[in-house]
Structure formats: C-alpha cells, structure tokens
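Enquirer: Predicted structure and sequence below. I'll ask about it afterward.
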Amino acid sequence: MKKDETITLGKFKQTKKKISNSQRNFMISTFSVIAFLILWEVCSYYKLVNPLFISSPLKIVEAAGALFVDSAYLNHIGVSTYEFAIGFLFALIIGIPIGIFAGWNQIFNAIINPFVSALYVTPKVALLPIIIIAFGIGITSKIVVVFLMAFFPIVMSAQKAMSTLDQNLIKAARSFTASEFQIFRTIALPSTVPFLLNGIRIGLGQGLIAIVVGEMYASTAGIGYHLTHAGQNLKTAEMFVGVAVIAISGVILTGMIGLIEKKFSSWKPE
C-alpha cells in the first residue's frame, strides 16, 4: 500500500471514530434529559414537590400550547427578540473593531484598558437604575443593557486574540517587506476569528441574561415582563414556559456558534 493511501485511510478511521463518539455523546445527552423529565414528572405526580413552586413537564407543555396560540405572548417573544438582536448587533459592530485595534495598537489599548477592565467586572445590574432613568422603560433601555452585557466579552476576546499572534510569523512577513496593513489583514485578522467566536458565544449567553433581567426590572412587554407577571399571579407553568423559551433559544444560538467555531478551530495558533 502506498504512503498516501495509508495516510488517507488513517484520516478516514479518525474521522469515523470522531463521528461515532459524537453520536454516542448525543445519545447519552438525550437519554439524560429524558430521564430527568420523567423523574420530574413522577415527583410532581406523587406530590413530592410543591406544585405551587415547581410545575410538572406535562403542565408546562400544556401551558406552552395555550400561550403559543395567544397573540399577546407571541408579541412578548417578538419584543424580546428585537431587543436582543439590535443590542447584540451593536455589540458586534462596535466591540469587534475596538477589541482588535486595542490588541494591535498599544497606545489605544492603554487609553481604553482602564475603562474596559473596570466596566467588565462591574455587575451590569447595578447600572440598570441609571439606564432606566436615561432611556426609560421602553425598548431602548433593554437594547442598551444587552449591548453592555455582550460588548465586553467580545472586546476582551479580541484583545486576547491579538496577544497570541505568532511573532515569528510577523517577523518573517516583515523580512519580506510586508507593510503593517498587509500583516494586519493577512496574519492578525485570521488569527482572531476563533477567539472572536468564543467571545461571541459568551456574549450570546450574557445578552440573553440581560433581556430577562432588564424586562423583569422595568418593562411593559417581553419574556422577562411575562415571567414577572406570571410569578405574581402564581402561574408556575407559564413561568417555566418563559424559562424554556430562553433556555432553548440559548442552546440553539450557542450550538450554531459552536459549529462555526469548529470550522475555524484550525486557525487558532498553538
């Protein structure tokens, strides 16, 4: 057998093994979720938990069926989706360039680093009263909260990416008279992609938290607002429907980012 055929066969076996491992892990995860739901339903059926505080899966599904045909609830979902999409989009558009340039330019990094570091560790919930006073209880304040929650993980990830650049590769490029812009475009930017995707994935989770917290604090519409309203009226099943909507949305979005991240994992420097 030729050497190339041996290498190809080895790669095929490795790929097949990875696929089988993925299938096994998926089956285990699915089984664990189903087992948890069955145990939850059994505990609820035999009243091992107080139904006033924790509903059962069947009642949650029943409540979801009623809510998803209600135009008012669909409007709550639409409001939250809009707030999240606009806030997160602004975080991407503003955060990625700032993070990359801060990692590339030491003077710019020195200027913004104190502010980024201070606000990154500051609980954004503490800023909610100020944001509400400045922007009101409407959609704008929730967009600002989502932006702030998602912005800093993206900026920090971009800065981290620039600190991991292969300096030997940059020196080699300079030895071939490559300009700073060429080095930035062909070496620096591609190296940031895996780290940026990781920051975006973290930002997604933070943005979803911001939606719920912002709408629960002061709002007239949205999933968080409905959660608060259902809780005040002791509608436990409806509360869990809102939690499930946020959780499933987060799983889908982070799963999509994870798939993209796998495609660019080879770009990450050793």
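Expert: Sure thing, it's come through. Numbering: from 1, shown residues only.

Enquirer: Could you use CA atoms for every contact and neighbour count after this?
Expert: Noted.

Enquirer: count of residues packed around residue 5?
Expert: 10 (other C-alpha atoms under 10 Å).

Enquirer: show me where the stretch 1-150 of the chain has helices.
Expert: 3-45, 57-67, 71-104, 106-121, 128-135, 139-163 (DSSP state H, counting those that start in this stretch).

Enquirer: Return the most buried member of those helices.
Expert: Highest mean neighbour count among the helices of the stretch 1-150 of the chain (mean count of other C-alpha atoms under 10 Å): helix 139-163, with a mean of 25.

Enquirer: circling back to that earlier point, columns distance to residue 267 on top of the helices of the stretch 1-150 of the chain, output as TSV?
Expert: Shown next, in TSV, are those (distance: least, C-alpha to C-alpha, whole Å):
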stretch	distance to residue 267
helix 3-45	19
helix 57-67	42
helix 71-104	16
helix 106-121	24
helix 128-135	38
helix 139-163	11
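
Enquirer: Show me the one of the ones you listed that comes nearest residue 180.
Expert: helix 71-104 (10.4 Å; C-alpha to C-alpha).

Enquirer: The residue sitting nearest the centre point of the chain - nearest residue in space that isn't next to it in sequence?
Expert: For the chain, the residue nearest the mean C-alpha position is residue 204 (2.1 Å; C-alpha atoms, centre = their mean). What sits nearest to residue 204 in space, not counting adjacent residues and going by C-alpha to C-alpha, 6 or more residues apart in numbering, is residue 150, at 6.6 Å.

Enquirer: What distance do you get for the one you found to residue 142?
Expert: Applying C-alpha to C-alpha, to the nearest Å, the value for residue 150 to residue 142 is 12 Å.

Enquirer: Touching, residue 205 and residue 250? I think so.
Expert: Yes - proximity of residue 205 to residue 250 meets the contact threshold set by C-alpha atoms under 8 Å, at 6.5 Å.

Enquirer: of all the helices of the stretch 1-150 of the chain, which lies closest to residue 174?
Expert: Per C-alpha to C-alpha, nearest to residue 174 of these: helix 71-104, 15.6 Å.

Enquirer: From residue 124, how far out is residue 83?
Expert: 16 Å.

Enquirer: again, but for residue 14
Expert: Applying C-alpha to C-alpha to residue 14 and residue 124 gives a distance of 45 Å.

Enquirer: what's the answer for residue 229, then?
Expert: Counting by C-alpha to C-alpha, the gap from residue 229 to residue 124 is 23 Å.

Enquirer: next up, a second structure to put side by side with the first:
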Amino acid sequence: MSLLSKVLKIRRRESNHMTKSATQFVESGIKLNKEKKVKKDRRPLIISITSVTLFLLLWEIASRNAWINPLFISSPIEILQASVYMVQEASFWDNLKVSGYEFLAGFALAILVGIPIGVFSGWNKYFNAIVNPFISGLYVTPKVALLPVIVIAFGIGPASKIVIVFLMAFFPIVMSAQKAMVTLDQNLIKAARTFNASEFQIFKTIALPSTVPFLLNGIRLGIGQGLIAVVVGELFASTAGIGYQLTSNGQNLQTDRMFVGVLIITITGLILTFLLGLIEKRFSSWKPEHK
C-alpha cells in the first residue's frame, strides 16, 4: 500500500469518527431538548390537577364542618357514593342513552347543514345576501325563548331536543365557516388565477383546505352549546334523559344525584373538546397567516 493510500485511509477514518461524534452530539442535544420540553409541558397539567384537588378538598372540609348547607350542596364523597349506586341502575343508562341520542342527532344535523351554508355564504356574496338576514336574525334571538314553540311543534319527545341542539350548535359552526372564507390568503388566489385556474379549482384546492382549522374550532364551540341545549330542553319538557333525571332528583332534594348528572355532562364536554382540540392542533398549520 502506498503512502498516499495510507494517509487517505487514516483521514477517512478520522472523518467517519468526527461525523459519528457530531451525529451523537446532535442526537443528544435533540434528546435533551425533548426531555426539557416534556418537563415543561407537564407543569401546567400538574398545576391544574393540584388546583382541582385543593378545590375538592376544601369543598369536602366545608361540607363536613357544615359551612355549606348539605340540603343544597352535597359533599364530593357523597356525590361519588351516589354515582356508584346510580351506574348500577337501569334507569340511569336509559336516560343517558336518550340524552346521547338527542345530542348526537342534533349536533350531526348542525354540522351537515352549518358547514355547507357557512362555506358557500362566505364564498359567494349573492348566496350570502340570501341567507345572512336569517342567520343574523336567528343568532341574536334567545334560543331558550323558542323552546315553547319548539315543544308545541315537535312534542316533548326527543325530536324537540334534537331541534334545540341543532339551533344552539348551528351558529358557531356556520360562523366559523364564514370566517374561514373571509380570511383566505388572497395572494394564493391571485397566483392561481394567473395560471388560469377556474373558480371551482380555486375553491377545491385553496378555499376548502383553509376552512378546516376554523371548522374544527366552530365544532368545538358547538359541542358546549349542544350539551347545554340537551339539558335545557330536557329540563323544560321531557319524559327521559339526564335533564329529566336532574328535575326528578331536584324535586326529591337528592342533591348528590343531581351533581352526578351535572358531572356526567361536564366530563362528556371535556372529553369531546379535548379530543377535538388534539385534531385542531394537527390542522393548525393549515390556517392562513396574515403578516
């Protein structure tokens, strides 16, 4: 082997060693940053859990020392005990199924109607001129004030609750879709038109993808409104459901059972909004940026 070959071989080994060392250094840095990020991300969660735990502890102490009237507000332990008994009752699951059906049917209807109307009214000014007076008028109308009319028209069964859920969840969805159309990146649209893209191509490839983050936000807001609508509708007039159960428990002064019903609605809303929040983060990069 010539001297030149030996030198090249030695340099190649040194180069490989340096590359390997640099790679290990970068990987260790990335790993360290990830560990720091995980530790940093856990702090808000720990604070939230601590605050909720302290609140429940103070609530229990206040109940045990009769600082609050147990006739109106049960203690956390009593609510937990009541929930254990209630989940063993067939009537509890029957009421839960009724409320779940009313919410899902009304909310699905709000999505199926709200998204197309919001998207097309935000895209086409003539269509917007047709539907906007009705959307604006119904939006400012208190939906609870329409409950007597809805019950008279659809009865006290699930249909009336489906309608009120639809009305409550519809507006966050349709308005989010309209906002998505208004905030489109006009530079992208102009660039597409310079390449002779048709309106349908622009709508399909630019407008629709840009609406996804806004629509998810509207759906997330609609979840809360829909859950409120289910309970309010069942409190007003119903023969079954969580709201009906709340009314029955309230009339019998069973506050622990009342709080179980409220807790179920709260947990359901938290789970749904959390899951949708994860999906929303996934599509947050699709939202147009304005500088």
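Expert: Arrived safely, thanks for sending. None of these values were measured; they are calculated from a predicted model.

Enquirer: Let me see the TM-score of these two.
Expert: In this superposition the chains share a TM-score of 0.95, using TM-score structural alignment, normalised by the length of structure 1; 269 aligned residues with a C-alpha RMSD of 1.9 Å.

Enquirer: sorry, back to before: so what does the residue nearest to the centre of structure 1 match up with in structure 2?
Expert: Applying TM-score structural alignment, one finds that residue 204 of structure 1 aligns to residue 223 in structure 2.

Enquirer: From what I see, its match and residue 169 are in contact.
Expert: Yes - counting by C-alpha under 8 Å, residue 169 is a contact partner of residue 223 of structure 2 at 6.8 Å.

Enquirer: How many residues are close by residue 250 of structure 2?
Expert: Residue 250 of structure 2: 16 neighbours (other C-alpha under 10 Å).

Enquirer: Tell me who's in contact with it.
Expert: Each residue near residue 250 of structure 2 by C-alpha atoms under 8 Å, 6 or more residues apart in numbering is listed here: residue 258.

Enquirer: what about it, is that helix, strand or coil?
Expert: helix (DSSP: H, G, I helix; E, B strand; the rest coil).

Enquirer: Check the spacing between it and residue 239 of structure 2 real quick.
Expert: 15 Å.

Enquirer: same check, this time on residue 273 of structure 2
Expert: Counting by C-alpha to C-alpha - residue 273 of structure 2 and residue 239 of structure 2 are separated by 28 Å.

Enquirer: can you check residue 91 of structure 2 too?
Expert: With C-alpha to C-alpha as the criterion, residue 91 of structure 2 and residue 239 of structure 2 are 12 Å apart.

Enquirer: go on, residue 98 of structure 2?
Expert: 10 Å.

Enquirer: Please work out which residues outside stretch 31-50 of structure 1 touch it.
Expert: Contact partners of stretch 31-50 of structure 1, identified using C-alpha under 8 Å, 6+ apart, comprise 51, 55-58.

Enquirer: Adding distance to residue 225 of structure 1, write the residues you listed out as a markdown table.
Expert: Formatted as a markdown table, these follow (distance: C-alpha to C-alpha, whole Å):
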| residue | distance to residue 225 of structure 1 |
| --- | --- |
| 51 | 22 |
| 55 | 19 |
| 56 | 22 |
| 57 | 22 |
| 58 | 24 |
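
Enquirer: of these, closest to residue 4 of structure 1?
Expert: Ranked by distance to residue 4 of structure 1 (C-alpha to C-alpha), those are led by residue 57 at 54.4 Å.

Enquirer: Residue in structure 2 paired with the closest one?
Expert: When structure 2 is aligned by TM-score structural alignment, residue 57 of structure 1 is paired with residue 76.

Enquirer: Residue 71 of structure 1 now?
Expert: By TM-score structural alignment, residue 71 of structure 1 lines up with residue 90.

Enquirer: ok, now residue 84 of structure 1?
Expert: Matched by TM-score structural alignment, residue 84 of structure 1 corresponds to residue 103 in structure 2.

Enquirer: Ok, residue 251 of structure 1 next?
Expert: Checking TM-score structural alignment: residue 251 of structure 1 goes with residue 270.

Enquirer: where's that match, which helix or strand?
Expert: Here residue 270 of structure 2, judged by DSSP states H and E, is contained in helix 255-282.

Enquirer: compared with structure 1, how much does that helix deviate?
Expert: Compared with structure 1 after fitting, helix 255-282 of structure 2 has a mean deviation of 0.4 Å; criterion: mean C-alpha distance after the TM-score superposition for structure 1.

Enquirer: Who are the packing partners of that helix?
Expert: helix 76-86, helix 208-236, helix 242-251 (3 or more C-alpha pairs under 8 Å, 6 or more residues apart in numbering; DSSP states H and E).

Enquirer: starting at the chain centroid, how far to it?
Expert: 9 Å (C-alpha atoms, centre = their mean, to the nearest Å).

Enquirer: That one vs helix 90-123, what angle?
Expert: Using axes from the mean of the first three to the mean of the last three C-alpha atoms, to 10 degrees, one finds that helix 255-282 of structure 2 and helix 90-123 are set 30 degrees apart in direction.

Enquirer: Quick one: work out the angle between helix 255-282 of structure 2 and helix 76-86.
Expert: Using the same axes, to 10 degrees, helix 255-282 of structure 2 lies at 90 degrees relative to helix 76-86.

Enquirer: residues of helix 255-282 of structure 2 that come out buried?
Expert: 255-261, 265, 268-269, 273, 276, 280 (16 or more other C-alpha atoms under 10 Å).

Enquirer: Likewise for stretch 200-211 of structure 2?
Expert: 202-203, 206-207, 210-211.

Enquirer: Pipe the residues you listed into TSV and attach distance to residue 27 of structure 2 per row.
Expert: Output for the buried residues of stretch 200-211 of structure 2, formatted as TSV (distance: C-alpha to C-alpha, whole Å):
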residue	distance to residue 27 of structure 2
202	42
203	43
206	37
207	40
210	35
211	37
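
Enquirer: and which of those residues is nearest residue 149 of structure 2?
Expert: For the buried residues of stretch 200-211 of structure 2, the nearest to residue 149 of structure 2 is residue 211 (34.2 Å; C-alpha to C-alpha).

Enquirer: now the counterpart of the closest one in structure 1: how far from residue 39 of structure 1?
Expert: For residue 211 of structure 2, the aligned position in structure 1 is occupied by residue 192, per TM-score structural alignment. Distance, residue 192 of structure 1 to residue 39 of structure 1, using C-alpha to C-alpha: 44 Å.

Enquirer: Residue 105 of structure 1 too?
Expert: From residue 105 of structure 1 to residue 39 of structure 1 the distance is 55 Å (C-alpha to C-alpha).

Enquirer: wait, isn't residue 174 of structure 2 in contact with residue 117?
Expert: Yes - counting by C-alpha under 8 Å, residue 174 of structure 2 does reach residue 117; the two are 6.6 Å apart.

Enquirer: what's the spacing between stretch 229-237 of structure 1 and its chain's center?
Expert: On C-alpha atoms, centre = their mean, the centre of stretch 229-237 of structure 1 falls 27 Å from the chain's centre.

Enquirer: Thanks again, I'm all set now.
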